[in-house]
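>>> show me how the following folds:
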Amino acid sequence: MSTKITAHKEEAHYIYEAPVRLWHWVNAFAIVALCITGYLIGKPFPSVQGEASDHYIMGYVRWIHFASAYILMVGFAGRVYWAFVGNKHARQIFLPPIHKLGFWQGVVHELLWYAFIVPEPKKYEGHNPLAALIMYFVFLWGMVFMILTGLALYGEGTGMDSWQFDYFSSWIIPLFGQSQDVHTWHRLVMWILICFAITHIYAALREDIMSRQSLIGTMISGWRTFKDSRKDD
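Below is the predicted model of the structure:
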């Protein structure tokens, strides 16, 4: 008795260029450092006895926070630049085609896929429509908000004669009402980005396991692998 074996075909497409992959991982580590140190800045360690200069723990926490913030900002500026000079996938999270009906049909299909209602996802070389939508509205604008409010709060420490105060603190803090309000919103969006990161990691792992296409490996090598040769409509 013989068993018929269906041939397995694998496709691979080069998606993410090296600058995009480098930015992704540097940005990820910077966000982790910012979230941990940002939480500790808002909920500092208990006071200890003795001179403050002998216990510089919170000083190091703040230094790591500020250094990570500048790394994130420089990386973000580089990522915006690469959106102009890189391939079409480098621009995807900046310009999701929200004006196209097919895009929203893809969003609905991906929602059904994540809800385990449809049996399989569609093939996408870059981000699927749902991922592009969330990356744009939650991650991209969340990052812009955190950079602006972070610079405004930092400007309070650098003083009224600093460029951070002139360009950011001078108008952002009055816009929100007072400094504490900026702190509150800065911290709230931090938790939103933490929830985004958890969902992002879950979705990437889920797609690598359940779908017909690679995700995590793509952000390491740049190549997206499709595990069969079926074409979507």
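
>>> CA atoms for contacts and neighbours, from now on please.
Noted.

>>> the nearest residue in space to Arg212 that is not next to it in sequence: what's it in contact with?
Nearest residue to Arg212 in three dimensions, chain neighbours excluded: Lys227, at 5.0 Å (C-alpha to C-alpha, 6 or more residues apart in numbering). Contact partners of Lys227, counting by C-alpha atoms under 8 Å, 6 or more residues apart in numbering, are 8-11, 212-213.

>>> which among those count as buried?
Buried by 16 or more other C-alpha atoms under 10 Å: 212-213, out of the contacts of Lys227.

>>> what strand or helix carries the closest residue to Met73 other than its chain neighbours?
Nearest residue to Met73, sequence neighbours excluded (C-alpha to C-alpha, 6+ apart): Ile147, at 7.0 Å. Using DSSP states H and E, the element containing Ile147 is helix 141-158.

>>> which parts of that helix are buried?
142-143, 145-156.

>>> repeat for stretch 116-131
Across stretch 116-131, burial judged by 16+ other C-alpha under 10 Å covers 121-123, 125-131.

>>> from the residues you listed, which single one is nearest Ile220?
For the buried residues of stretch 116-131, the residue nearest Ile220 by C-alpha to C-alpha is Gly126; the value is 14.0 Å.

>>> list the contacts of that closest one.
Neighbour list for Gly126: 15, 89, 92 [criterion: C-alpha under 8 Å, 6+ apart].

>>> what is the burial count for Met160?
Met160 has 13 neighbours, counted by other C-alpha atoms under 10 Å.

>>> the residue most central in space within the chain - nearest residue in space that isn't next to it in sequence?
By C-alpha atoms, centre = their mean, the chain has its centre lying nearest to Phe139, at 4.9 Å. Leaving aside its sequence neighbours, Phe139 sits nearest to Leu193 (C-alpha to C-alpha, 6+ apart; 6.8 Å).

>>> what's the helix or strand for that neighbour?
Here Leu193 is assigned to helix 179-210, by DSSP H and E.

>>> pretty sure Arg91 contacts Tyr81?
No: at 9.9 Å, Arg91 does not count as touching Tyr81 under the criterion of C-alpha atoms under 8 Å.

>>> also this sequence, please, to line up against the first:
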Amino acid sequence: MSTETQTPEKKTAVPEKEVEFFAPGSQEDTISQGIEVGGGFSSGDLSMRRLLTMAAVSPEGSTDPVDIALKDSLTYQFRHGAPNVEVPPEDFDPPKGRRYSLARISNFKRTKFGPDLKMVIARGDLESVMNVAEVKREERTLLRKNAQMAGSRGFRCLGVATATVGEDGKLGPFQMEGFINVRPRGTGLSGEDLTPTSDDWVRLQVWSGGLRFLHWLNVFLIVTMSVTGFYIMNPFFGDTYFRGIEIGYLMGWMRFIHFTAAFTWIAVGVVRAFMAFTSKDRYLRWSTFWPFKKKEDFRYLRETLGAYLFLRKEGPLYVAHNPLQQLTYTGIYVIGAFQMLIGLALYALPHVSANPIWSFLATPNYLFGVPALRNFHAVIMFLFWAFVIAHIYLAFRADSTERNGGVSAMINGGVYLRRGSKPVDAPEV
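Here you go, the predicted model:
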């Protein structure tokens, strides 16, 4: 296929070539001695096996080391036989004058239960393929960050994009699917996100070590601030002034611990906000704070709410946070930001003469009054208590009903999904 594939004259010529996903194949050790395949990253709804299948589409009898390595990897990904990914040479346009190849193929299923499609697959240099697919800025950033991580382990990222051929023979726009990692053998160990645990279950690494650390640090800080803050509001143990005896410095220590934990909490919030815009992890990006990105998301929210209210047997499957959780956690972040600002305003009162910054932060005291701010501060504390109680209950309830290891995921970072599951927020497992 030539570079003019996307012109109107060439769009109608798409020869029929079937791909049988479970065609008989050899399971013998035929791994290439030159190139190894080490996972990758799916930016759409494809499982890694489907993405690898797309990347492996190549001309019949190809001796290219990358083609051989990709096809050999398929024999280990498909237990019942590797898919036939070879196409006639006339249906394959090699990367001449550009940094990606093009392959035409028919009766190709993007997902296990999807329809048969006529497709054109672009495969090659990641940046070049992203340009062909006209990837949006957010997705481009996510792909680059994951590619950077793979590059640090010696991998080159083989970008994959697809375009569907319509019934009229016209080629639609290219859609970015992700990339597959390849590198010369002997250059290091590969890290995998998906760990096969049995024929039926797959462990999926979801939460990074950094996020888990911030989560438990948040727990510690919120408990510390709650206990000390409640004591500052209502000293519930120790000697008090009202008993007419020397009270010592207990209140001073409580205030010191409260302020130290509060400023640490603010630092944690800044780090989390920074991660939202710089992380390579799709589940840590700012887009995960808002569930409504397409029309179907409103239906998913309604179904999730029905499952929580026991009106439905089960809701849509999510690897990370479902729409109701996303809205709740986003609300908690907003409330937490207000709590930080109110706390800073109260803390700034004795320091207004020190510098203009403290004077500015103390402004809410003059607008609403100190008693009102203290009451707001206490009310938000009680809201956090209510959230924590509901959060613990719902986490254990979800873990017991879905049996995916969601509670332990905040310790080890992984959840378990049945093989063949199709989460809303992740590729097919």
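
>>> the residue nearest to the centre of the first structure - that's part of a helix, no?
Yes: per DSSP: H, G, I helix; E, B strand; the rest coil, Phe139 of the first structure lies within a helix segment.

>>> correct me, but it touches Ile192?
No: counting by C-alpha under 8 Å, Phe139 of the first structure stays clear of Ile192, with 9.0 Å between them.

>>> sitting in helices, which of the buried residues of stretch 116-131 of the first structure do you find?
129-131 (DSSP state H).

>>> got those as TSV, with distance to Gly217 of the first structure columns?
Converted to TSV, those look like this (distance: C-alpha to C-alpha, whole Å):
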residue	distance to Gly217 of the first structure
Pro129	20
Leu130	20
Ala131	17
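
>>> out of those residues, the closest to Asn27 of the first structure would be?
Ala131 (17.7 Å).

>>> map that closest one onto the second structure.
In the second structure, the residue matched to Ala131 of the first structure (TM-score structural alignment) is Gln325.

>>> could you measure from its match over to Ser226 of the second structure?
Distance, Gln325 of the second structure to Ser226 of the second structure, by C-alpha to C-alpha, to the nearest Å: 23 Å.

>>> got it, and Ala395 of the second structure?
Taking C-alpha to C-alpha, one finds Ala395 of the second structure at 22 Å from Ser226 of the second structure.

>>> more crowded one of those two?
Neighbour count, other C-alpha under 10 Å: between Ala395 of the second structure and Ser226, Ser226 has more, with 18 against 13.

>>> what lines up with the more buried one in the first structure?
Checking with TM-score structural alignment, Ser226 of the second structure has Cys35 as its match.

>>> correct me, but its match touches Met190?
Yes: checked against C-alpha under 8 Å, the pair Cys35 of the first structure and Met190 is within contact range at 6.8 Å.

>>> what touches both of these two?
Counting by C-alpha under 8 Å, 6+ apart, no residue touches both Cys35 of the first structure and Met190.

>>> still on that earlier bit, which of the ones in helices among the buried residues of stretch 116-131 of the first structure lies closest to Arg62 of the first structure?
Nearest to Arg62 of the first structure, judged by C-alpha to C-alpha, of these is Ala131 at 32.6 Å.

>>> distance of that closest one from Phe137 of the first structure?
Per C-alpha to C-alpha, Ala131 of the first structure is found 10 Å from Phe137 of the first structure.

>>> also Ile98 of the first structure?
11 Å.

>>> and for Trp25 of the first structure?
Note on Trp25 of the first structure: its distance to Phe137 of the first structure, by C-alpha to C-alpha, is 20 Å.

>>> again, but for Gly106 of the first structure
Distance, Gly106 of the first structure to Phe137 of the first structure, using C-alpha to C-alpha: 17 Å.

>>> before we move on, what about Val80 of the first structure?
According to C-alpha to C-alpha, Val80 of the first structure and Phe137 of the first structure sit 16 Å apart.

>>> try Met58 of the first structure
Distance, Met58 of the first structure to Phe137 of the first structure, using C-alpha to C-alpha: 33 Å.

>>> what do you get for Tyr124 of the first structure?
Distance from Tyr124 of the first structure to Phe137 of the first structure, by C-alpha to C-alpha: 20 Å.

>>> repeat that for Phe84 of the first structure.
The value you get for Phe84 of the first structure to Phe137 of the first structure, if C-alpha to C-alpha is used, is 20 Å.

>>> look at those two and report which has more neighbours.
Between Phe84 of the first structure and Phe137, counting by other C-alpha under 10 Å, Phe137 is the more crowded of the two (14 against 11).

>>> got the buried residues for stretch 200-218 of the first structure?
Here stretch 200-218 of the first structure shows 207, 211-215, 218 as buried, counting by 16+ other C-alpha under 10 Å.

>>> next, format those as TSV and append distance to Ser68 of the first structure and secondary structure.
TSV is the format used below for these (distance: C-alpha to C-alpha, whole Å; DSSP: H, G, I helix; E, B strand; the rest coil):
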residue	distance to Ser68 of the first structure	secondary structure
Glu207	30	helix
Ser211	34	coil
Arg212	36	coil
Gln213	33	strand
Ser214	30	coil
Leu215	26	coil
Thr218	25	helix
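
>>> of all the residues you listed, which comes closest to Ile198 of the first structure?
Glu207 (14.3 Å).

>>> tell me the residue in the second structure aligned with that closest one.
By TM-score structural alignment, Glu207 of the first structure lines up with Ala398.

>>> grab the nearest non-local neighbour of that match.
Gly406 (7.5 Å).

>>> help me confirm that the one you found comes into contact with Asp399.
Yes: Gly406 of the second structure sits in contact with Asp399 when judged by C-alpha under 8 Å, with a separation of 5.5 Å.

>>> in the stretch 51-200 of the second structure, what residue spans correspond to strands?
With DSSP state E, counting those that start in this stretch, the ranges of strands along the stretch 51-200 of the second structure come out as 58-59, 86-87, 92-93, 100-109, 116-125, 156-164, 175-184, 194-196.

>>> for Thr363 of the second structure, find the nearest of these.
Of all those, strand 175-184 comes closest under C-alpha to C-alpha, at 49.2 Å.

>>> show me what that closest one is packed up against.
strand 35-42, helix 48-56, helix 126-133, strand 156-164 (3 or more C-alpha pairs under 8 Å, 6 or more residues apart in numbering; DSSP states H and E).

>>> let's see 6 Å
strand 35-42, strand 156-164 (3 or more C-alpha pairs under 6 Å, 6 or more residues apart in numbering; DSSP states H and E).
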